[in-house]
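[1] here is a sequence together with a model predicted from it:
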Amino acid sequence: MAITVLLLPLLLFPVVIPAAASTLSSPVHPDPEAVVQEVNEKINNASTRRNLGFLSSCGTGNPIDDCWRCDANWDKNRQRLADCAIGFGKHAVGGRDGKMYVVTDSGDDAVNPKAGTLRYGVIQKEPLWIVFGRDMVIRLKQELLVHSFKTIDGRGASVHIAGGACITIQYVTNIIIHGINIHDCKAAGNAYVRDSPDHYGWRTASDGDGISIFGGSHVWVDHCSLSNCQDGLIDAIHGSTAVTLSNNYMTHHNKVMLLGHSDSYKADKNMQVTIAFNHFGEGLVQRMPRCRHGYFHVVNNDYTSWGMYAIGGSASPTINSQGNRFLAPNRAENKEVTKHEDAPEKEWKKWNWRSQGDLMLNGAFFRVSGAGASASSNYAKASSLSARSSSLVGSITMGAGSLSCRKARRC
């Protein structure tokens, strides 16, 4: 997966386009409007529950949303979003301190990206806050290799990254991804891909993740809708840390989140990930998340469906589950929230897994272990944020997923 150090011929790129740049009228996808409508109906408008989220954008008890969604002038204050993060990824500033870059072209060229495309923006070396001039479907030909200090902000447009390769955050820092629909991602690779204005290199085959965080730090993924990718929806591996995954809406997928590369990769012991205010919806099977080695704070999420289990892990991860709502499936054999993988009971009983204030419905149960089995024990690391009561999870997660934001209106 690593980018080679082989330097190939350089390309001279024009300067970053100004925020007032005009949009282009011809998308690459043959019928993007139809795709946008279909996916929005399937993912974002699946129930009255989500439609009500737009009506209650203030005072929800969701600290991220209450930080910015009450502002009718959010479009003029976009970069303020960077100050609203919570959890282990709260210091991710993205492109807060840089210029605005407007995506006007839905096309993609992995080696010679045009100004106005998403790829051209994310590979620049300076901080950029990337927004979209119109609704679009972007079918990436190869992985989108994001440079440090970038924000991809989909508010104000219906933006779909779908039907091709998707997003890779590899050995970079300070990334924010907000308000994007990411679905139907495919494996790519065995091709040249540009990662900066002055370098491109050979990439081996990718896994087909929606968002792959590989050795990344200070990463925040918020208010995205993800479904139906070839491998994981969001994976964080190879020493990634300081990550927050919040307010996302995930549906129709098997292996949802992998956090930790392998049982033998000890560098992931330093991994710290906050999973907060997400809605794990219909058609999900397992890994919400699956954890290895590190410390994982799973707080105030709504689990309304799973096929095998919700939260699992191996290699002695610390899992702190607080204030979540778990609705077990009707099948008697799948009521357990947890799965201790790849170890005999005498080993996993020592792993520190706790459930505090979680709401268990339809027979759901959480198998605690290690220090988590004692309500009075102190965890080795402090919680990444304060949990709200599980009775508030419905209102906290009501607006999970990408939002229909319009200028001069509360989002």
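    Thanks, I have the structure now.

[2] only C-alpha atoms for contact and neighbour calcs from this point on.
    OK.

[3] just the helices from the stretch 251-400 of the chain, written as ranges.
    Counting by DSSP state H, counting those that start in this stretch, the stretch 251-400 of the chain has helices at residues 345-348, 393-396.

[4] list the buried ones in the first one?
    Neighbour-count burial for helix 345-348 flags residue 348 (criterion: 16 or more other C-alpha atoms under 10 Å).

[5] ok, back up a step: adding distance to residue 103, write the helices of the stretch 251-400 of the chain out as CSV.
    Putting these into CSV (distance: least, C-alpha to C-alpha, whole Å) gives the following:
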stretch, distance to residue 103
helix 345-348, 48
helix 393-396, 31
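
[6] closest one to residue 175 among those?
    helix 393-396 (23.9 Å; C-alpha to C-alpha).

[7] work out the gap between that closest one and the centre of the chain.
    Offset of helix 393-396 from its chain centre (C-alpha atoms, centre = their mean, to the nearest Å): 19 Å.

[8] pretty sure residue 192 sits against residue 145.
    No. Using C-alpha atoms under 8 Å, residue 192 makes no contact with residue 145, being 11.6 Å away.

[9] more crowded one of those two?
    Higher neighbour count among residue 192 and residue 145: residue 145, with 22 against 15, using other C-alpha atoms under 10 Å.

[10] my read: the more buried one touches residue 168, true?
    Yes. With contact defined as C-alpha under 8 Å, residue 145 reaches residue 168; the gap is 5.2 Å.

[11] what touches both of those two?
    Listed as contacting both residue 145 and residue 168 by C-alpha atoms under 8 Å, 6 or more residues apart in numbering is no residue at all.

[12] any idea how far residue 245 is from residue 215?
    Separation of residue 245 from residue 215 (C-alpha to C-alpha, to the nearest Å): 16 Å.

[13] neighbour count winner among those two?
    residue 245 (25 against 19).

[14] ok, now which ones touch that one?
    By C-alpha under 8 Å, 6+ apart, residue 245 lies in contact with 220, 221, 222, 273, 274, 275, 276, 278.

[15] likewise for residue 152?
    Residue 152 touches 129, 130, 131, 176, 177, 178, counting by C-alpha under 8 Å, 6+ apart.

[16] ok, residue 337 next?
    Going by C-alpha under 8 Å, 6+ apart, residue 337 touches 309, 310, 311, 326, 328, 364, 365, 366, 367.

[17] with residue 187 instead?
    The contact partners of residue 187, by C-alpha under 8 Å, 6+ apart, come to 164, 165, 205, 206, 207, 208, 209, 230.

[18] and if we set it to 6 Å?
    Residue 187 sits next to 206, 207, 208 when contact means C-alpha atoms under 6 Å, 6 or more residues apart in numbering.

[19] and for residue 200?
    Residues in contact with residue 200 (C-alpha under 6 Å, 6+ apart) are 193, 194.

[20] give me the three-state assignment for it.
    Here residue 200 is strand, with the state taken from DSSP: H, G, I helix; E, B strand; the rest coil.

[21] from residue 354, how far off is residue 374?
    On the measure of C-alpha to C-alpha, residue 374 and residue 354 end up 8 Å apart.

[22] settle it for me: which of the two has more neighbours?
    residue 354 (23 against 12).

[23] the structure to be compared is supplied as follows:
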Amino acid sequence: MRARHLAVAAGLLGLLCVPAHAEARDISRDTLPAHDGWAAHGTGTTGGAAADDDHVYTVTDRAELVRALDGGSDTPKIIKVAGTIDANTDDQGRPLNCADYATDGYSLKTYLAAYDPRTWGSARPSGPQEEARRASAAKQAERVELTVGSNTTLVGLGDKAVLKGASLQLKGADNVIIRNLDLRDAYDCFPVWQPNTGGLGDWKTAYDNIWLRGATHVWIDHVTVSDKGHPDDKEPTYFGRNYLRHDGLLDITNGSDLVTVSWSRFANHDKAMLIGNSDSATSDRGRLRVTLHHNEFESVVQRAPRVRFGQVHLYNNRYVVPDGAPYRYSLGIGTESAVYAENNAFTTPGHVEAADLVKSWNGSALHQTGTLFNGYPVDLLAIHNAYNSGSERDLTADVGWTPTLHTAIDSAAAADRAVARGAGAGRIP
């Protein structure tokens, strides 16, 4: 009996003394829980959970990642990213910079001289330097644009998995999961000058960190997306405009549908998230159904998100505008958009007012409840209608639908605390 008691005691002691560095659970075969946003609709979203052992990969560099992606094939696959992968590398893993991509005589100095609006005028760039810029941009695109196919799970291992410089492209893909990755600095070496954009001209860049085009059933969870490494506000000014190097952090366009974005962090960026790319894309009607919940938008200037056409459920998100950071708006209400916003929290410095949070471009409706602004409850709809510029028509509260696919909806204050602790890569419980 004494021996049995000693054995039991030893077993209990062993359970209590599991080492702190014990291996974390394998999240690579996780699937989207039932009712967790629009991506749970219909068949749900399982990613590569059905992959056989021959299609489970651990990748440590760009070449391995490209082989695992298999040209965007539909074969069920699980791809685990270990450490930091830089998309701007050659097939031997050697780093590439903008000079390595430049070809056909392209140089920024020559480009600026050729298309200076004072001499070139307001026409779009054309001729040898623009052709050289396009050829150079195509060389970079071959490296950094990575196609993600259907039935794929792309997941980071541990809490330090980084994909740097890449633009993940989901073109017509169905059933994709992207989780636990730090996606940073999708840096365009060759922005194009567009003289007439906004009346003053602007620089247009090519790459989103994640771009959904016609993609369906996509779950993006616990990712961190930012410009880390090359912030645009540190770039020079040419032709009186900031020489932007980054496009969107996450764009959902061209009829994409049934998307859930959860527990993710979008930071230090200008135009964060576009849902619907054109006012004239009437084929998007009935699509662009997206759920955004428990995400953090920190130091984001605009588009958090900007929506056209889509039915977007926006709940329990956290918005933070640091003191001194540039800011335009958070919620962009565009053509035929139907945004249903519940229990979101905004923290801003004194120069940002509640009336600044919503901007309308030909929008007609916004449903909002439970909003906190610097700790105080506000009615964003009433404030927008009272203080909009006059060029914007008043919004109504009837967006024509009520969300039914969602997890528990907490108060904005509780969600604000939970998201601060738990959103982003490396924080999956």
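    Good, I have the coordinates. Note that the structure is predicted; figures quoted are calculated from it, not measured.

[24] ok so, going back, relative to residue 290 of structure 1, which of the helices of the stretch 251-400 of structure 1 is closest?
    Among these, the nearest to residue 290 of structure 1 by C-alpha to C-alpha is helix 345-348 (14.3 Å).

[25] look at the alignment partner in structure 1 of residue 411 of structure 2 and say how many residues are nearby.
    Structural alignment (TM-score structural alignment) places residue 411 of structure 2 against residue 389 in structure 1. Residue 389 of structure 1 has 17 neighbours, counted by other C-alpha under 10 Å.

[26] what sits against residue 389 of structure 1?
    So residue 389 of structure 1 contacts residue 323 (C-alpha under 6 Å, 6+ apart).

[27] let's go with 8 Å and repeat that
    With contact set as C-alpha under 8 Å, 6+ apart, residue 389 of structure 1 has these partners: 300, 323, 357.

[28] now the last one: how far from residue 248 of structure 1?
    Looking back up the chat, that one is residue 357 of structure 1. 22 Å.

[29] which one's more surrounded, these two?
    Shown here are residue 357 of structure 1 and residue 248; by other C-alpha under 10 Å, residue 248 has more neighbours (27 against 18).

[30] my read: that one touches residue 224, true?
    Yes. Here residue 248 of structure 1 reaches residue 224: they are 4.8 Å apart, a contact under C-alpha under 8 Å.

[31] what touches both of these two?
    Common neighbours of residue 248 of structure 1 and residue 224, counting by C-alpha under 8 Å, 6+ apart, are 400, 401, 402.

[32] among those, which one sits closest to residue 88 of structure 1?
    Closest approach to residue 88 of structure 1 among those (C-alpha to C-alpha): residue 400, at 19.2 Å.

[33] ok so, going back, from the shared contacts of residue 248 and residue 224 of structure 1, which is closest to residue 254 of structure 1?
    The closest of these to residue 254 of structure 1 turns out to be residue 401 (C-alpha to C-alpha; 18.3 Å).

[34] so what's the aligned partner of that closest one in structure 2 up against?
    Under the alignment (TM-score structural alignment), residue 401 of structure 1 maps onto residue 424 of structure 2. For residue 424 of structure 2, the contact set (C-alpha under 8 Å, 6+ apart) comprises 180, 182, 222, 223, 224, 263, 264, 265.

[35] so what does the fifth one match up with in structure 1?
    With the correspondence set by TM-score structural alignment, residue 224 of structure 2 lines up against residue 225 in structure 1.

[36] wait, isn't that match in contact with residue 252?
    No. Between residue 225 of structure 1 and residue 252 there is no contact under C-alpha under 8 Å: 11.1 Å.

[37] follow-up on the earlier one: now a ChimeraX select for only the buried ones of the contacts of residue 337 of structure 1.
    Entered in ChimeraX, the line below selects the buried ones among these, by 16+ other C-alpha under 10 Å:
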select :309,310,311,326,328,364,365,366
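
[38] for the contacts of residue 337 of structure 1, which one is nearest residue 35 of structure 1?
    Nearest to residue 35 of structure 1 among these, counting by C-alpha to C-alpha, is residue 310 at 29.9 Å.

[39] helix/strand/coil for residue 35 of structure 1?
    Assigned with three-state DSSP, residue 35 of structure 1 falls in the helix class.

[40] skipping its backbone neighbours, what lies nearest it in space?
    In space, and not counting its chain neighbours, residue 35 of structure 1 is closest to residue 137: 7.7 Å by C-alpha to C-alpha, 6 or more residues apart in numbering.

[41] matching the one you found against structure 2, which residue comes up?
    In structure 2, residue 137 of structure 1 lands on residue 85 (TM-score structural alignment).

[42] before we move on, the earlier item: what's the closest of the contacts of residue 152 of structure 1 to residue 103 of structure 1?
    Residue 103 of structure 1 lies nearest to residue 131 out of the contacts of residue 152 of structure 1, by C-alpha to C-alpha, at 6.1 Å.

[43] wasn't the closest one part of a helix?
    No. Per three-state DSSP, residue 131 of structure 1 lies outside any helix segment and is strand.

[44] that one is in contact with residue 101, isn't it?
    Yes. Counting by C-alpha under 8 Å, residue 131 of structure 1 does reach residue 101; the two are 6.2 Å apart.

[45] neighbour-wise, which of these two wins?
    Comparing residue 131 of structure 1 with residue 101 by other C-alpha under 10 Å, the one with more neighbours is residue 101, at 29 against 23.

[46] against residue 150 of structure 1, how distant is the more buried one?
    10 Å.

[47] need the residues touching each of those two.
    128, 129, 130.

[48] narrow those to those that are buried.
    The buried subset of these (16+ other C-alpha under 10 Å) comprises 128, 129, 130.

[49] re the thing from before, compute the number of surrounding residues for the match of residue 224 of structure 2.
    Residue 225 of structure 1: 27 neighbours (other C-alpha under 10 Å).

[50] so what's it up against?
    Listed by C-alpha under 8 Å, 6+ apart, the contact partners of residue 225 of structure 1 are 43, 44, 179, 180, 181, 182, 183, 248, 249, 250, 401, 402.

[51] let's see it at 7 Å
    Residues near residue 225 of structure 1 by C-alpha atoms under 7 Å, 6 or more residues apart in numbering: 180, 181, 182, 248, 249, 250, 401, 402.

[52] and of those residues, the nearest to residue 94 of structure 1?
    Minimum distance to residue 94 of structure 1 across those is 15.3 Å, recorded for residue 180 (C-alpha to C-alpha).

[53] and the most centrally placed residue in structure 1, how far is that from residue 323 of structure 1?
    Centroid-nearest residue in structure 1: residue 221, 3.9 Å away (criterion: C-alpha atoms, centre = their mean). Separation of residue 221 of structure 1 from residue 323 of structure 1 (C-alpha to C-alpha): 21 Å.
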